[in-house]
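**Q** how would this look folded up:
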Amino acid sequence: MGIHLFLWLLSVTTSCLGSTNVFNDKRELQSKFFNEDWMMSIPDTTPLSAITIPGTHESLSLYGGPLVCQVWTLENQLSVGLRFFDIHAGIWIWTQKYLYIRDRYWMFSQGKKVDEVLECIAKFLEVHKSETVLMMVTLHGLYKDTAKELWATLVDTYKNIMLTSNSVPNMEQARGKIVLLQSHNGPSGGAQVQSSPFFKNNELISHKVDTMELRLDVCKSHFVLTDMETKRFRIKSQKNLARRVNQQIYNVVLQSKKSSASQGCLGVFGMIFPGAELIKAMTLLRPCDCGGAGTPEATPEPTPEPAPTNTRTSTWTNTRTNTRTSTWTNTWTNTWTNTRTNTWTNTWTNT
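**A** Below you'll find the predicted structure:
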């Protein structure tokens, strides 16, 4: 591939790849598509931002006619391998004691509390300890200060499994944890996020992207997010949008897989109506090579200091009389050198 990853606006249709499942609008998820522990093989030292992570845009907008963005429940999204979730929540009236999930336009309730979302994710991570979940929370409504207070209470409740630092953790630090990402209208805290270099206005950018630039983007101290943009009251158009953009994302994944220099340097994706095979293809990419950050390095053995050399010469004469046999004089010289391996030489003469 040289030093560039080539990205096209390809004029291919879904039929070009046969039955590739890049789009899904069916609520049922067959168990053959479960992909619950795909992060297990990722080295502990890998920065989380250097992993291609599939996720969903408006992850829990399951109801609302033209504003529907997903069909799988949160449980099914976790089971199929999705690990990034875009959550929109708030309170409708000031007397509410819980944050409720709604669509991004704040029109349709999804009948679920944020408490329930966090509990569901926590239960999943308790069983699948090798995994991590990225979460971006956007707060809506007229009472955002109250919403922020309610969110702060939830963070404190789940503080043992929630990372809110603005830095990117590595895989070891993130396993079994929820990693909060910063949102423009979200609560404080969370890792920094940069917009994707791949798409603009839901179109694949038709130019070369330097592989070094890609690697620098995802290996820095922030996440790179490709997030789809949906249109209000255009459900048919949204599904057509998902078919087209998901196909383009799949093409990018295939191109990345062929590149030895930039495989896996794609970042995080927030998709609508993603298909199981598209998700699987993303999880099979190896992490981006951040100059060895994703591969444990052998710790070099320290170079031992040279052992002191001791040279000593001793000369003495022993005279002893043995009345049973004879009288003899035993004279010898003992000279040795003491090094790390303790070798020495002895010379002597007997008379």
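**Q** from here on, contacts and neighbour counts on C-alpha atoms
**A** Will do.
**Q** give me the three-state assignment for residue 280.
**A** Three-state call for residue 280 (DSSP: H, G, I helix; E, B strand; the rest coil): helix.
**Q** if I read this right, it contacts residue 81, doesn't it?
**A** Yes - with contacts counted by CA atoms under 8 Å, residue 280 reaches residue 81, the gap being 7.3 Å.
**Q** more crowded one of those two?
**A** Each of residue 280 and residue 81 has its neighbours counted (other CA atoms under 10 Å); residue 81 has more, 24 against 20.
**Q** thought the more buried one was touching residue 40?
**A** No - counting by CA under 8 Å, residue 81 does not reach residue 40; the two are 12.0 Å apart.
**Q** distance between the ends of stretch 192-212?
**A** Start-to-end span of stretch 192-212 (CA to CA, to the nearest Å) is 21 Å.
**Q** spit out the residues that contact residue 280 and residue 81 alike.
**A** Common contacts of residue 280 and residue 81 (CA atoms under 8 Å, 6 or more residues apart in numbering): residue 35.
**Q** and for comparison, fold this next one:
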Amino acid sequence: MDHTVAALLCVLVVGVFGEQTPAFDRTDVPAITLLDWMSYLPDNLPLSSLSIPGTHDTMALYGGTLAECQSWSLRNQFNAGVRLLDIRPRHYQDRLPIFHGVSYQRTTFNEVLKDTVTFLKDHPSETVLMRVKEEYEPFQNTRSYYKSIAEVVGEIGEQWFIRSSSLPTLGEARGKIIILQQFSSNGEGPDFGPPYPGRMSISDEYQVSDDAVKWAEVERHLNVAQNGDPEKTYITYCSGTHWLLYTPESLARKINPRVLDYLNTKTSAGRRRSMGVVVMDFPGAELIRQIVLDNWA
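**A** Presented below is the predicted three-dimensional model:
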């Protein structure tokens, strides 16, 4: 790793209140900022080949212990280095408020996109992958979910999006949003981006009755990703819950430190590629940093 990259990945210590560890963070502000980490990677790399930190239910900051999955605002998630978002708009009276289950998250799809565009204007070397999935029950709509998504994308500006059936190179994606589409187009128009899950390899065992079993699956898929096809997208969810045994937070406290230990002890011997996208609840900033550093391993 050269001195420029090392400087990029330096630690910025900030004053915060709440619990903050290298792997788990329940505070408002991350302890490390990685604003432009993609700028140090070459343009010709396929996005699918990168190691990318992501957040599960990115906007789930409200609703109590069963609903809350993050404590950082979207801006602070970007600042920490997160580049994959998991966005869940509900279709409600032709609008798109963000929900987690029954819990309204005090924002809208329009606001999420505006904040993402603001970030990309300030950091044009970066790109943002955005899984978009319809959440909860539709209510009193006069048009399809696709049409409502299309209206918001049009309001934001098509120039901020790449509509492609697969992930492009990093150079092609800089300064853009790539929607991973988990809803039907119903023949009403072109897809917004690669279909989710489509041809991706995804591990998302979110119903968890034993954290040891969950970790075994996470570790298995991280190993699969590192030995897989560089042109295929691998996404590993470290998140999960159980109505009685685990909240998103309590499971993150158990799984996130294991992911960090895995990153700190893995070797590059025999690896064909990076570990792909790693999606987390309440990630610690050092955990995110180690995922980013995997691009130079």
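**Q** before we move on, back to that, what is in contact with residue 81 and residue 40 of structure 1 at once?
**A** Counting by CA under 8 Å, 6+ apart, nothing touches both residue 81 of structure 1 and residue 40.
**Q** okay, stretch 105-123 of structure 2 sits on what stretch of structure 1?
**A** Using TM-score structural alignment, the residues of structure 1 aligned to stretch 105-123 of structure 2 are 110-128.
**Q** need the residues that contact that stretch.
**A** The contact list for stretch 110-128 of structure 1 (CA under 8 Å, 6+ apart) reads 36-37, 60-63, 74-75, 78, 89, 98-103, 131-133, 154, 161, 176-177.
**Q** what does residue 145 of structure 2 align to in structure 1?
**A** So, by TM-score structural alignment, residue 145 of structure 2 is matched to residue 147.
**Q** what's the lengthiest helix in structure 2 packed up against?
**A** Once structure 2 is assigned using DSSP state H, the helix that runs over the most residues is helix 248-265. Other elements packing on helix 248-265 of structure 2 under the criterion 3 or more CA pairs under 8 Å, 6 or more residues apart in numbering; DSSP states H and E are helix 211-226, helix 285-293.
**Q** okay, the helix or strand just after that helix sits on what stretch of structure 1?
**A** Using DSSP states H and E, the helix or strand that follows helix 248-265 of structure 2 in sequence is strand 277-280. Alignment of strand 277-280 of structure 2 against structure 1: residues 268-271, by TM-score structural alignment.
**Q** if I look at the residue nearest in space to the middle of structure 1, how far off is residue 103 of structure 1?
**A** Residue closest to the average C-alpha location in structure 1 (CA atoms, centre = their mean): residue 48, at 2.8 Å. Distance from residue 48 of structure 1 to residue 103 of structure 1, counting by CA to CA: 28 Å.
**Q** repeat for residue 34 of structure 1
**A** 27 Å.
**Q** what does residue 132 of structure 1 give?
**A** Distance from residue 132 of structure 1 to residue 103 of structure 1, counting by CA to CA: 24 Å.
**Q** tell me where the stretch 51-200 of structure 2 has strands.
**A** For the stretch 51-200 of structure 2, the strands defined by DSSP state E, counting those that start in this stretch occupy 52-55, 84-87, 97-100, 103-108, 128-133, 177-182.
**Q** burial check on residue 75 of structure 1, number of neighbours?
**A** 12.
**Q** roughly how far apart are the residue lying closest to it once chain neighbours are set aside and residue 35 of structure 1?
**A** When the adjacent residues along the chain are set aside, residue 75 of structure 1 lies closest to residue 120, with 7.3 Å between them (CA to CA, 6 or more residues apart in numbering). According to CA to CA, residue 120 of structure 1 and residue 35 of structure 1 sit 17 Å apart.
**Q** okay, those two: which has more neighbours?
**A** A direct count of neighbours by other CA under 10 Å for residue 120 of structure 1 and residue 35 places residue 35 higher, at 18 against 14.
**Q** how about the more buried one, what does it touch?
**A** 79, 80, 81, 280 are the contacts of residue 35 of structure 1 under CA under 8 Å, 6+ apart.
**Q** map the last one across to structure 2 for me.
**A** Think residue 280 of structure 1. Under TM-score structural alignment, residue 280 of structure 1 pairs with residue 289 in structure 2.
**Q** so that match sits against residue 79, correct?
**A** No - counting by CA under 8 Å, residue 289 of structure 2 does not reach residue 79; the two are 11.4 Å apart.
**Q** number of residues surrounding the aligned residue in structure 1 for residue 216 of structure 2?
**A** Matched by TM-score structural alignment, residue 216 of structure 2 corresponds to residue 204 in structure 1. Neighbour count of residue 204 of structure 1, defined by other CA under 10 Å: 18.
**Q** could you measure from residue 204 of structure 1 over to residue 247 of structure 1?
**A** 10 Å.
**Q** what's the closest non-adjacent residue to residue 83 of structure 2?
**A** residue 128 (5.0 Å).
**Q** my guess is that neighbour meets residue 87, correct?
**A** No - at 11.9 Å, residue 128 of structure 2 does not count as touching residue 87 under the criterion of CA under 8 Å.
**Q** quick one on the thing from earlier: so which pair among the contacts of residue 35 of structure 1 is furthest apart in space?
**A** 79 and 280 (11.5 Å; CA to CA).
**Q** put together TSV for the contacts of residue 35 of structure 1, with distance to residue 217 of structure 1 on each row.
**A** Shown next, in TSV, are the contacts of residue 35 of structure 1 (distance: CA to CA, whole Å):
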residue	distance to residue 217 of structure 1
79	29
80	27
81	24
280	23
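**Q** how do those residues look in structure 2, which are kept?
**A** Using both residues aligned by TM-score structural alignment, their matches' CA atoms under 8 Å, structure 2 keeps these contacts from the contacts of residue 35 of structure 1: 79, 80, 81, 280.
**Q** mind checking which of these are in helices?
**A** 79, 80, 280.
**Q** need the contact list for the last one.
**A** With contact set as CA under 8 Å, 6+ apart, residue 280 of structure 1 has these partners: 35, 81.
**Q** give me that answer again for 10 Å
**A** Residues near residue 280 of structure 1 by CA atoms under 10 Å, 6 or more residues apart in numbering: 21, 22, 33, 34, 35, 38, 54, 80, 81, 82.
**Q** ok, so of those, who is nearest residue 264 of structure 1?
**A** residue 54 (11.7 Å).
**Q** which parts of stretch 238-255 of structure 2 are buried?
**A** Buried residues in stretch 238-255 of structure 2, defined by neighbour count with 16 or more other CA atoms under 10 Å: 238-241, 246-255.
**Q** isn't residue 79 of structure 2 up against residue 28?
**A** No - assessed by CA atoms under 10 Å, residue 79 of structure 2 is found out of contact with residue 28, at 12.0 Å.
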